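1. just to be clear, the model below is a prediction. Sequence and coordinates:
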Amino acid sequence: MRKIVLPLLLAALAFTACHTDQKFEINGHVSDKNLDGEWVYLVPMENAPVERVDSTQLKNGSFSFKGKVEAPEIYIIRTRPFLRLSHQELLVVKEPGTLQVYLGANSKVAGTALNDSLQNWKVQKEIIDNKMLYLNQNLKNADAENQAKINAELDKLRAERANFSFQFVKNNQNNVVGKMVARIMKGAFTAEQRNELGIE
């Protein structure tokens, strides 16, 4: 009898562990704690009919989403449109594990390998984007000589952004984060980079 029960018990434990691993949890908070009652939405980046959109209300400046996940997928965490002026939308990977999310002027996520990787790419891209925004603002009032210098610096920053994104995609070609960044940034890649990545 013992020989039969033990394998059955081990199989049951393995089945339970497998299904437990497929649970996800997102714990978030917002920069403004006076928004209680406002809704936060978890929206698939692609294939987003109403029935696939999840929502929850803010309470004490916090929110959470829980559920099961069959395979990693990119989602957007967002508020209603007016609040997005102060609470930046955030791309997250819905995958097994627990995420910590902050929504504010510069939203961020942490907690799993894919989300940490996505956050690092976001931070690097925003650093370059902010430098380019500053230079573009100065470009408007610059004389011809300084315009040439600013445009040269902008070209360097564009190349830097494309190169680090290319390397990121190259290192993440087999996961949803790499595929998403490839779609977002492919227009910035050179023909050689697109060919190496196998994208059109």
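-> Received it, and whenever you're ready, just let me know what you need. Numbering: from 1, shown residues only.
2. C-alpha only now, for contacts and for neighbours.
-> OK.
3. helix, strand or coil for Q173?
-> On the three-state scheme (DSSP: H, G, I helix; E, B strand; the rest coil), Q173 is labelled coil.
4. Q124 too?
-> When classified by three-state DSSP, Q124 comes out as helix.
5. please tell me how far it sits from P44.
-> Taking C-alpha to C-alpha, to the nearest Å as the criterion, Q124 is separated from P44 by 24 Å.
6. got it, and Q88?
-> For Q88, the distance to P44 under the criterion C-alpha to C-alpha works out to 16 Å.
7. compare those two (neighbour count), which wins?
-> When Q88 and P44 are compared for neighbours, P44 comes out ahead with 21 against 18, by other C-alpha atoms under 10 Å.
8. tell me which residues touch the more buried one, please.
-> Residues touching P44, when contacts are defined by C-alpha atoms under 8 Å, 6 or more residues apart in numbering, comprise R52, V53, E73, I74, Y75, I76.
9. out of the residues you listed, which is nearest to R161?
-> Using C-alpha to C-alpha, I74 is the member of those that sits closest to R161, with 21.7 Å.
10. where do the strands sit along the chain?
-> Taking DSSP state E as the test, the strands found in the chain are 23-30, 39-44, 54-57, 62-68, 73-78, 90-94, 97-103, 108-110.
11. so which of these is nearest K179?
-> Taking C-alpha to C-alpha as the criterion, strand 73-78 is the member of the strands of the chain that comes nearest to K179, at 10.2 Å.
12. now that closest one, how far from the centre of its chain.
-> Offset of strand 73-78 from its chain centre (C-alpha atoms, centre = their mean, to the nearest Å): 7 Å.
13. with stretch 138-158 instead?
-> Taking C-alpha atoms, centre = their mean, the mean C-alpha location of stretch 138-158 is offset from the chain mean by 31 Å.
14. tabulate the contacts of P44 (TSV), appending distance to A11 and neighbour count.
-> Compiled in TSV, the contacts of P44 are given as follows (distance: C-alpha to C-alpha, whole Å; neighbours: other C-alpha atoms under 10 Å):
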residue	distance to A11	neighbour count
R52	33	11
V53	35	13
E73	29	17
I74	32	17
Y75	33	19
I76	37	18
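15. which among the strands of the chain is found nearest to V176?
-> Proximity of the strands of the chain to V176 was assessed by C-alpha to C-alpha; the nearest stretch is strand 73-78, lying at 6.6 Å.
16. now the helices: where do they sit in this protein?
-> Taking DSSP state H to define them, one finds helices in the chain at 2-20, 113-139, 144-171, 176-185, 191-197.
17. count residues in the vicinity of G198, would you?
-> The tally of other residues near G198 (other C-alpha under 10 Å) stands at 9.
18. could you measure it against V169, distance?
-> Using C-alpha to C-alpha, one obtains 11 Å as the distance from G198 to V169.
19. now C18
-> Distance from C18 to V169, counting by C-alpha to C-alpha: 29 Å.
20. and the comparison structure, right after this:
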Amino acid sequence: MKKYLFFAASAALLMACSEKPGYDITGTVSDSNLNGKYVYLYTYGSNDAAPLDSALVQNGTFTLKGTQETPALRTLRFAEDVVEPVRANTGENAPFSATFILENGKLQATLGPSSSVKGTPENDALATLQDKIKATRQDWDKLIKDMKSEDKEVAEAAGKKLDEIDAAVTSFVKSYITDNNNKQSAAKLFYDFRYNLTEDEQNDIIAQADSVFKTVPGINAMIDHLNILKNVAVGKQFTDFEMADAKGQMHKLSEYVGNGKNVVLIDFWASWCPPCRREMPNLVNAYKQYKNKGFEIIGISLDSNADAWAKGVKDLNITWPQLSDLQGWKNAGAALYGVNSIPHTVLVDKDGTIIAKNLHGNELNAKLKEVVK
């Protein structure tokens, strides 16, 4: 009998050793209306592709099991006709959807108005960060509403508070990214917060990141974009291009820039862009103050409709030269200057050297006071 027990124990041990490790996702769904519906597992960044797996929600729970050879970003969500997609705040999960690191181990998914996946060190760290982001933004919706107030003081106070919250969130997200430059979750956040990070900050992060970080969807495009920006960095000569004015006549940028006469602000904007419209009165005032002192502005519009462009120029009292190829975000000049958000400004000295980028408001006024004599 002892001999039999020995062999039985040995066989069980061998079977256990031969079993591949796997993942076991236990999920809960807070909405009872989703009972009887399927939740799907997708490759992150490929939501149009077929799901990798699915699970039926029963009594508010579901289970997914499998084996994952290497950790990878995945997204859990319902079909769009079951849960209508909602755009989430940057860095947060959308309701009833969660992006996480799929890796072998026991994972716990919570899908609801606030969603998360926990159970492994990286997923736990990501969920903690997301909770911190959400807590910091607890007054976000009210402040957005207050910004639209007709009471100027209320609107300005709300705008200031929103900027403070945004800066705080960006600060601790940046810390997470730099502390985890070998993690896919950090790479996803890097992509999500790319508009909040300066060009120098992005270059520093990429320089330190490992190959796993760089495999995340979107990172290669960011690297390509940063390489374009190096060609139009501060201290470089401006890049020339040719584009039509509102009458269809072609002009080279060099007709206005680098001719030894003026300091020139190249302003990438569009009539449909609210931040551009908010900034325009400042540009109008700066132009009035400095246009006879060796200062010029050349507007590059990312409009795609000629009538909307013309109306924007008129309504905003723009009197400086304007060019556009009416290709929207595919604007050829914007591509050469790595423009992926507007308003985007490039300040060029009289000899064609780029001396500053993305100056707005008081920062632009201070710089013009320094360089335009």
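-> Received, thanks. Owing to the predicted nature of the structure, the values given are computational and were not obtained by experimental measurement.
21. right, so the helices of the first structure: which one is the most enclosed?
-> Sort the helices of the first structure by mean neighbour count, taking mean count of other C-alpha atoms under 10 Å, and helix 176-185 sits at the top with a mean of 17.
22. which bit of the second structure covers it?
-> Using TM-score structural alignment, helix 176-185 of the first structure lines up with residues 184-193 of the second structure.
23. next one: the matching stretch to chain centre, how far?
-> Stretch 184-193 of the second structure sits 9 Å away from the centroid of its parent chain (C-alpha atoms, centre = their mean).
24. next one: stretch 99-114 of the first structure
-> 8 Å.
25. give me the buried stretch members for that stretch, please.
-> Along stretch 99-114 of the first structure, the positions that meet the burial threshold by neighbour count (16 or more other C-alpha atoms under 10 Å) are L99, Q100, V101, Y102, L103, G104, S107, K108, V109, A110, T112, L114.
26. aligned partner of the fifth one in the second structure?
-> The one in question is L103 of the first structure. Alignment note: L103 of the first structure maps to L111 in the second structure; criterion TM-score structural alignment.
27. any idea how far its match is from D141 of the second structure?
-> Between L111 of the second structure and D141 of the second structure the distance, using C-alpha to C-alpha, works out to 22 Å.
28. neighbours around K314 of the second structure, how many?
-> The burial metric for K314 of the second structure, expressed as a neighbour count using other C-alpha under 10 Å, is 11.
29. map it onto the first structure.
-> The alignment leaves K314 of the second structure without a partner in the first structure, by TM-score structural alignment.
30. tell me the secondary structure at K314 of the second structure.
-> K314 of the second structure falls in the helix class when you classify it by three-state DSSP.
31. so what's it up against?
-> In this structure, K314 of the second structure makes contact with no residue, judged by C-alpha under 8 Å, 6+ apart.
32. nearest residue to I297 of the second structure in space, ignoring adjacent ones along the chain?
-> In this structure, I297 of the second structure finds its nearest non-sequential neighbour in L265, 4.7 Å apart by C-alpha to C-alpha, 6 or more residues apart in numbering.
33. meant to ask about Q193 of the first structure
-> Distances taken as C-alpha to C-alpha, 6+ apart place F166 nearest to Q193 of the first structure, at 7.0 Å, with adjacent residues excluded.
34. spit out the contact partners of that neighbour.
-> Taking C-alpha under 8 Å, 6+ apart as the test, what F166 of the first structure contacts is A182, F189, Q193.
35. so the second one makes contact with A162?
-> Yes: with the criterion set as C-alpha atoms under 8 Å, F189 of the first structure and A162 qualify as a contacting pair; they are 5.7 Å apart.
36. would you map the helices across the stretch 201-350 of the second structure?
-> Counting by DSSP state H, counting those that start in this stretch, the segments of the stretch 201-350 of the second structure that form helices are 211-214, 219-231, 274-290, 306-315, 332-336.
37. for burial, what's the neighbour tally of the aligned partner of K68 of the first structure in the second structure?
-> K68 of the first structure is assigned T67 in the second structure as its aligned equivalent, the criterion being TM-score structural alignment. A count of neighbours around T67 of the second structure, defined by other C-alpha under 10 Å, yields 14.
38. look up how far P95 of the second structure lies from the closest residue to T67 of the second structure other than its chain neighbours.
-> For T67 of the second structure, ignoring the flanking residues on the chain, the nearest one in space by C-alpha to C-alpha, 6+ apart is G22 at 4.1 Å. Separation of G22 of the second structure from P95 of the second structure (C-alpha to C-alpha) stands at 27 Å.
39. who has more neighbours, the two?
-> Between G22 of the second structure and P95, counted using other C-alpha under 10 Å, P95 has the larger neighbour count: 19 against 15.
40. measure the more buried one to A9 of the second structure for me?
-> The span separating P95 of the second structure from A9 of the second structure equals 48 Å under the rule C-alpha to C-alpha.
41. what does D124 of the second structure give?
-> According to C-alpha to C-alpha, D124 of the second structure stands 36 Å off from A9 of the second structure.
42. got a list of what the residue nearest to the spatial centre of the first structure touches?
-> Nearest residue to the geometric centre of the first structure (C-alpha atoms, centre = their mean): L91, 3.0 Å. The neighbourhood of L91 of the first structure, defined by C-alpha under 8 Å, 6+ apart, consists of I74, Y75, I76, I77.
43. and it, what's its match in the second structure?
-> L91 of the first structure is assigned T99 in the second structure as its aligned equivalent, the criterion being TM-score structural alignment.
44. now swap in E145 of the first structure and tell me
-> Matched by TM-score structural alignment, E145 of the first structure corresponds to E153 in the second structure.
45. residue in the second structure matching Y134 of the first structure?
-> For Y134 of the first structure, the aligned position in the second structure is K142, judged by TM-score structural alignment.
46. circling back to that earlier point, can I get the helices of the stretch 201-350 of the second structure in TSV including distance to T63 of the second structure?
-> Supplementary listing: the helices of the stretch 201-350 of the second structure in TSV, determined by distance: least, C-alpha to C-alpha, whole Å:
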stretch	distance to T63 of the second structure
helix 211-214	28
helix 219-231	31
helix 274-290	45
helix 306-315	52
helix 332-336	46
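47. right, and those - which one's nearest N47 of the second structure?
-> Counting by C-alpha to C-alpha, N47 of the second structure lies closest to helix 219-231 out of the helices of the stretch 201-350 of the second structure; the figure is 17.4 Å.
48. give me the buried positions along the closest one.
-> Neighbour count says helix 219-231 of the second structure has I219, M222, H225, L226, I228, L229, N231 buried, by 16+ other C-alpha under 10 Å.
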